[in-house]
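>>> this one's structure only:
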């Protein structure tokens, strides 16, 4: 992602810094190019864009608003060709790392592969699947890597959520984008993840012991209890219907909160997209993420699961979704507050002012763009009403944004959230470390 901002007018270099729109923390952790003169504009912009491509990380370019209209001699010529040198593994380190890993894993009784989120920036997802095919091990993913490994893989066993995966370092091989650490050591640098996984797949002996053991003890999750006619809608019934909506033409966006845990339990069909933001737990992230994903991935219909507390932080972005004619389906899960915070530390500050959410989206629509009916912006309280709303959302007219407010009980949470919340609460309430 490259974000380009038009900043205030260019001043002298010495005074420009104090007017910077970028916080100090951002400048420390991401590349920020501040263009306030034309002489080095080419160099700064090229460097920023090439860094984004090479590192698969965001960069930020700030351009003073009075510069674009000013002619400059260098702009009359073709720009100097810019080449990106490919990243390469150190072949000697790669060979030694693979040899050490093979010796380590061939002694293991029941090895398991666990995929993490850095496979994406390392462009190593294909190599990971190649290794999984070759080694016979069961395959799991960390929560932040859900969607990076095909869940239809024959040995996919699910997601390690919360505190259920406590890796003992001495029994693990940790593969970073450019580094491999085996147990407590040795470590091998200048080894690209995708090269290491690809080479390991050609050398490793097949070992299906862990997967066979998993097959013996695994009890698949059951279906939720059926609803009685007119019964208040339960979250597990909602996600049962969301599961049925998924295909290779859809993508799931999960907001911080109970949607974290409920969406983790969805089974993703081949090609189904999945995004959620685990690292910082930023409440309100999903609304903007839904807007951006839907704008970029025109081949998929986005399904967003967002709590009412989170929605109130960034609700205005729905206006932009309507402006651009996006056909997203938003499930606004209204349980009257910040439920995830209640499970960590309860208090009156977790109860929020209830909004007329469907009325707000109607106001954003304001009679412009694709026509909106009552069934497009609708509140549901029972499974029967949910079915009617989904019938309209998935019907022949799929060119409109659909906003479905789902009213559920304030205590209707997943078992995983209750367990996670109690653990975080205990950690937060421990005495401070002695000085």
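Everything's here; your move. Computed from a predicted model, the values in this text were never measured in an experiment.

>>> going forward, measure contacts and count neighbours with C-alpha atoms only.
Will do.

>>> So which residues of the stretch 251-400 of the chain form helices?
According to DSSP state H, counting those that start in this stretch, the stretch 251-400 of the chain carries its helices in the segments 258-264, 285-296, 308-314, 317-323, 339-344, 357-365, 383-393.

>>> Tell me which other helices or strands the third one touches.
Yep, that's helix 308-314 we're talking about. Here helix 308-314 touches helix 285-296, strand 329-334, going by 3 or more Cα pairs under 8 Å, 6 or more residues apart in numbering; DSSP states H and E.

>>> what about versus this one:
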């Protein structure tokens, strides 16, 4: 590389501000427009007090998903790619981070003012590589999935533009996109002045008071009120505040799938993870029998359309700085302010005796008889209930494993990570890599469908290269199982044919993983599974891939209930 300049640059400024807000690692894919910034990151003597580590990824999908998962534990994450081909590939992960409220910093380099960039293109009427011809196209693509999408063209203004965007990301817990003309990486600029300013969320104190009073009145009038703990509690650091409010009121609570493990599931008052008809029986009945649902900081998706439609008029939903109580809406009411005001409005009310308690969150049995020696979804996850340790982080993909794995107890806050709202298949494997970087002491355990795994399979190489130790269970049946259940569940109940578009090519996943530097095993019987599980648990230093061969027509009963909107029965 060419020597780095002696003066303080835009690159230095960006590194120092990112370090200040908690970032320590950057997930990257190289390209000539952004590569110069990587030189600054790799030069550890350059910013000795604010060192970042560059983590090279095999694709933009991997980098984006890894940064997203990293953010869930560290509070901020970063993926850096090149212009056009890189930035457009990163759109899907950033969109997921936007939906699920994660301040991921997406960084791109773009053509600058050098003699071979924009001036050259204008003079000779040529198209620069990776460009569409509209040099604002990348930024425009990000405007609807970020809270700030900026093209930074001038070194004098770069500090203010960086600070403004980072402040908005941290305030709103949403991604930002920063595109730097590549001539700015070495451009001289001012040093950071004071701490980064994070703007306060707009707050209408009168609306906060009114919303809290109305919610308190509804709680007092209800016979069986129920808290629904949401993901904003984790994103905004409000887990302790929610726990204090729950302890103050004595009310039971459930979580959504997205917010599973927002508190340790040994916490008093926890009833279960509510996933609509795929929930366990006790959790489903508790939500259905509540006469008031108080949703604190959760994104309600169509997974919950049944309960929302039934309880819309009486539901209280606090999310995205708005509180809805029935048809009444209170704006500019941040969740933190609402929780504080609600606790104050209920301070004279004694804690209630619990009207609901947690039942056994058991894995449904096989929905049809399979030979007793074979591994099935139900038998595999029944073993997971006791195999998983407290220092493991469960990471189910958007797959047939997601709704069954939520019945595994998680007795550590933030010990379950899922992209349950955006739902991009393939997320979990790359997320497992990002989580292993964010917290090396918590071992990620990924449950991936074979279709999703094929999208980001090369992330195993990154895990091995950087000495990480995730465990990736690839559930192999050569079918997009959850898609098949949603489009034609009779395939499983009445042996109707599979939809041709849901079939997946068979891979030798274990051999593939070994070729990438991981340890691997292929299992199809319970006896072999038990042997491999013991070996994997004993080896905490290596990345492992376990290819779990399943009967083609196996599917978790939880998925069938979800697909057919069939409530659980006692024993489920």
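Thanks, I have it. Just so it is clear, the model here is predicted, and its values are computed rather than measured.

>>> Out of the helices of the stretch 251-400 of the first structure, which one sits most buried?
Of all those, helix 258-264 has the most neighbours on average by mean count of other Cα atoms under 10 Å, namely a mean of 22.

>>> Now tell me what touches that helix from outside.
143, 146, 159, 239, 252, 254, 276, 305-307, 339-340, 413-414, 416-417 (Cα atoms under 8 Å, 6 or more residues apart in numbering).

>>> Put the buried members of those residues into a ChimeraX selection.
Selecting only the buried entries of those in ChimeraX, with 16 or more other Cα atoms under 10 Å as the criterion:
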select :143,146,159,239,252,254,276,305,306,307,339,340,413,417
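
>>> rewinding a little: so which of the helices of the stretch 251-400 of the first structure comes closest to residue 428 of the first structure?
helix 339-344 (8.4 Å; Cα to Cα).

>>> can you list contacts of that closest one?
Residues from elsewhere that reach helix 339-344 of the first structure, judged by Cα under 8 Å, 6+ apart: 257, 258, 350, 410, 411, 413, 417, 418, 421, 422, 424, 425.

>>> residues contacting the fifth one?
The neighbourhood of residue 411 of the first structure, defined by Cα under 8 Å, 6+ apart, consists of 335, 339.

>>> Include distance to residue 63 of the first structure when you put the helices of the stretch 251-400 of the first structure into a markdown table, please.
Shown next, in a markdown table, are the helices of the stretch 251-400 of the first structure (distance: least, Cα to Cα, whole Å):
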| stretch | distance to residue 63 of the first structure |
| --- | --- |
| helix 258-264 | 37 |
| helix 285-296 | 22 |
| helix 308-314 | 26 |
| helix 317-323 | 24 |
| helix 339-344 | 40 |
| helix 357-365 | 31 |
| helix 383-393 | 42 |
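
>>> Any idea which of those gets closest to residue 112 of the first structure?
helix 258-264 (19.6 Å).

>>> which bit of the second structure covers the closest one?
Aligned by TM-score structural alignment, helix 258-264 of the first structure corresponds to residues 400-406 of the second structure.

>>> What count of nearby residues applies to residue 357 of the second structure?
By other Cα atoms under 10 Å, 15 other residues sit near residue 357 of the second structure.

>>> what about residue 275 of the second structure, how many neighbours?
21.

>>> which residues of the first structure does the longest helix anywhere in the second structure align to?
What stands out as the longest helix in the second structure, according to DSSP state H, is helix 205-221. Counting by TM-score structural alignment, helix 205-221 of the second structure pairs with residues 91-107 of the first structure.

>>> same deal with stretch 66-84 of the second structure?
Using TM-score structural alignment, stretch 66-84 of the second structure finds no match anywhere in the first structure.
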